[in-house]
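Engineer: Got a predicted structure here, sequence first:
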Amino acid sequence: MRPGYLALPSGQVHLRQAGAGSPVLLLHDAPGCAGGWDPELIETIAGRRWVIAPDLIGFGGTTVDDGAAGDLDAQADMLAAALTLLGVRRTPVAAEGAGAAVAARLAARHPGLVHGFLVLHVPYGGAERPPAPSAPDGSGGHLLRLYDEVRDSFVFSPWWRPSARNRRSRGLPSAEVLHALFLETADHGDAHRRLASSAAEAWPGVAGLSGMAVAGDDWAADILALPEGDVVAEPAKSESGERDYVEVSTGVVHVRRFGAQSSGRRPVLMLHANPGSGSGLEPLARALGETRTVLVWDTPGHGRSTPLPGTAADAPTLAGTYVPLLVELLDAQGIETCDVYGTHTGAAMAVELAVAAPDRVGALVLDGVPLFDDQPELVASVMENYFVDLTPDTHGSHLRRAWGASADMALWWPWFNHTPEGVRDVDAYRPEFLHRVVLDMLRSAPHYHRYYRAAWQWPCTERLPLVKRPVLVGSTLTDPLAPMTPVALRLLRDATEATFAPLGAPGSPEANAVLLARYLDGIA
């Protein structure tokens, strides 16, 4: 399905579409997301209908305030606004579980919009409600509990009452689907519990709604039997929001945009570290966006960007594989020249962009330079031991591996060097910070090592002298790459040293934004 966003006053709706012609709206369960629908089901329906599958509030990529996840009125009004932007005048709705309660509220509040209502799975009723949320803990146990909830939603109804009486007669999806649903749920705390609770409470009052039908075993046939919907000739155009998808030669790249284009200053392209995505740079990008346009990408295979083609065994390079995609992105955005900020792996890629396309780069900001080519023994050890197997499995054991490796990154250098020589004299990561780091890492599973290996094998000492643009270079005080800054300063032609406030610390995004803006404004 084609991913995309619609911009509403309350935020952006993330949705997926397939097919063409008469519309049909699909609403997912809680937990769930637009990407969780069975591909064979979608393929069958899309052969004859225009499939519209949004992420509800509190799920997936939708950015509307998660606090409204359990508000069925807010969910219904959001859907009505999104459908209006798409040009949908009337549409049948097929909904599973908690999504069926949302569909019922949509039909009640916007009766002219809903033309046929099919319940794929009756929402759970009864007096009991989902369990209370568990806050992030130092062991990552809250993620394992959430993974079990996602898995149990396919086995029991409701998923929080695992009894034989509530057993569902369906199989488990693949581990990859469970993993994706887990990620789309984990980003939003307890939103899925709040929607499930509201749906369970509301359902007895809407069961048997006029025009409602309950699907049998053949969901595709029942959905295609729904009446046809209507669309307007010329739908309204959705304004661009902070998040978007951009087509490149390898697929789609997910980007975030901040700031106003009329500032008169060069835009800034921001490149994230690994493992991670552009989400970790959002606070800095938002702060820097007060004075200029900022564009943050998710590297292919990370965040919401599609992976590179080929197998995980393929070995991409920063210069030959990723930099051409950056140039495609700049072309697609109409950006002739920009400043470039990169941290760790992103710093290496920023250097390669400046070398390959110097006319596209004004100045560089390098926050932690990965200078490893003068340490061949370290690189050999990393290639053998650093990269954790994050292949998803149905029991979630890959979550434990991701959490353990990420937690050890704060305690040892490299993280697998559990010897006195590897000890880092810094605080352990806070559970809330580690939670975000692990989810970012898991979004790139199982192929996160492809981009990472390219950085560890990057010939830094050969490439830095080729940079012909001004560079602000440095790191945070506790960065394990901090000792490499003096070497980078010697290798660069026009370099200024800086000390950055650590990401995640209170006030650090604003402090770093001031530092970057002052430097970049001084570059003609």
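Structural biologist: Thanks, I have the structure now.
Engineer: Going by C-alpha atoms from here, please, whenever you check contacts or count neighbours.
Structural biologist: OK.
Engineer: Just want the most central residue of the protein.
Structural biologist: Gly303 (4.0 Å; CA atoms, centre = their mean).
Engineer: I'd say that residue and His254 touch.
Structural biologist: Yes: applying CA atoms under 8 Å, one finds Gly303 in contact with His254, separated by 7.5 Å.
Engineer: put this beside the first:
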Amino acid sequence: MAQQMILRGFVNTPKGQIHYAEAGQGEPVLLLHQTPRSWTEYREVLPILGQRYRAIAMDTVGFGDSYRTSEKASIEHYAAGVIDFLDAMEIKRTSLVGHHTGGAIAVELAATWPQRVNKLILSSCPYTDEEDREIRKTRPPIDDVAFSPDGSHLIELWNKRRAFYPQDRPDLIASFVLDALTVLDRIEEGHNAVNRYKMEEKTRLITAPTLIMTGTEDPASYPRMEPLSKAIRGSVSVEVKGGMVPMPEQMPEVFSQCVIDFLG
């Protein structure tokens, strides 16, 4: 089956324009990226999913080419932006795929707007309950770097992520750096939104069929896979051997097949 061409565009919402990329036709599947990334996290996934579905990857509000806002960043705020996007695209219901921060946003959507969600796929999603939020309060910033006249902040940004990426795939870190540089002045906003999110209050509200897929080499999410699975009634779990933080880019075929198998 031939891969589908990726088409890109903007859609107008009440608060500003949201950028997206899509491939294929049929039942919609909306993909939500981690922060501080953009739709490009799914560049290799879209054409694969597009062979069966209308696969759409949007830039979360405040990231990529979507509009910025002065509102305090929160998972609830990001999710409301997704609803505005779906309304503007005239999509009444969709399956959701969320990776890392995108997973937290997907949880909020499935809990607060269940009528808009068919199936839910949480990829390497954090589980921020009260215990985890306390731990996160003492963690150092993940990506925060200060601008340097000699450009050394670029090396610092690169090195902050090296341990979480395959050592033979510098191209994946390069993709991260390109996205991160567009929001360097507020690079921690997405992480901070996750840190504050009371996910345990929302997971109990989820009724959509849910898949939790987590890379075994992802130290940020793999230890939280079991408690997240227990928190969502009826969910099923899949361990992706060797999967790291950039799993959709690192192994797009494996990632896509997990999605296809669950969506049926």
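Structural biologist: Nice, I can see it. What you are looking at is a predicted structure, and each value in this text was computed from that prediction instead of being measured.
Engineer: before we move on, the earlier item: how close does the aligned partner of the residue nearest to the centre of structure 1 in structure 2 get to Asn159 of structure 2?
Structural biologist: With TM-score structural alignment as the criterion, Gly303 of structure 1 lines up with Gly64 in structure 2. Taking CA to CA, to the nearest Å as the measure, Gly64 of structure 2 falls 22 Å from Asn159 of structure 2.
Engineer: what's the single longest helix in structure 2?
Structural biologist: Using DSSP state H, we find that the single longest helix of structure 2 is helix 75-88.
Engineer: How far off centre is the helix or strand following that one?
Structural biologist: Beyond helix 75-88 of structure 2 on the C-terminal side, the first helix or strand identified by DSSP states H and E is strand 94-99. In terms of CA atoms, centre = their mean, to the nearest Å, the centre of strand 94-99 of structure 2 is found 8 Å from the chain centre.
Engineer: before we move on, back to that, just list the residues touching the match of Gly303 of structure 1, thanks.
Structural biologist: Contact analysis of Gly64 of structure 2 by CA atoms under 8 Å, 6 or more residues apart in numbering lists 19, 37-39, 179, 182.
Engineer: PyMOL command to pick out the buried ones of those residues?
Structural biologist: The command below creates a PyMOL selection of those among the contacts of Gly64 of structure 2 that count as buried (16 or more other CA atoms under 10 Å):
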select buried, resi 19+37+38+39+179
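Engineer: closest to Tyr165 of structure 2 among the contacts of Gly64 of structure 2?
Structural biologist: Arg37 (14.5 Å; CA to CA).
Engineer: Give me the three-state assignment for Phe516 of structure 1.
Structural biologist: Slight slip there: residue 516 of structure 1 is Leu, not Phe. Secondary structure, DSSP: H, G, I helix; E, B strand; the rest coil: Leu516 of structure 1 is helix.
Engineer: What's the match for it in structure 2?
Structural biologist: Residue pairing (TM-score structural alignment): Leu516 of structure 1 is matched to Val259 of structure 2.
Engineer: could you give the angle of the longest helix of structure 2 to strand 94-99?
Structural biologist: Between helix 75-88 of structure 2 and strand 94-99, the angle comes out at 140 degrees (axes from the mean of the first three to the mean of the last three CA atoms, to 10 degrees).
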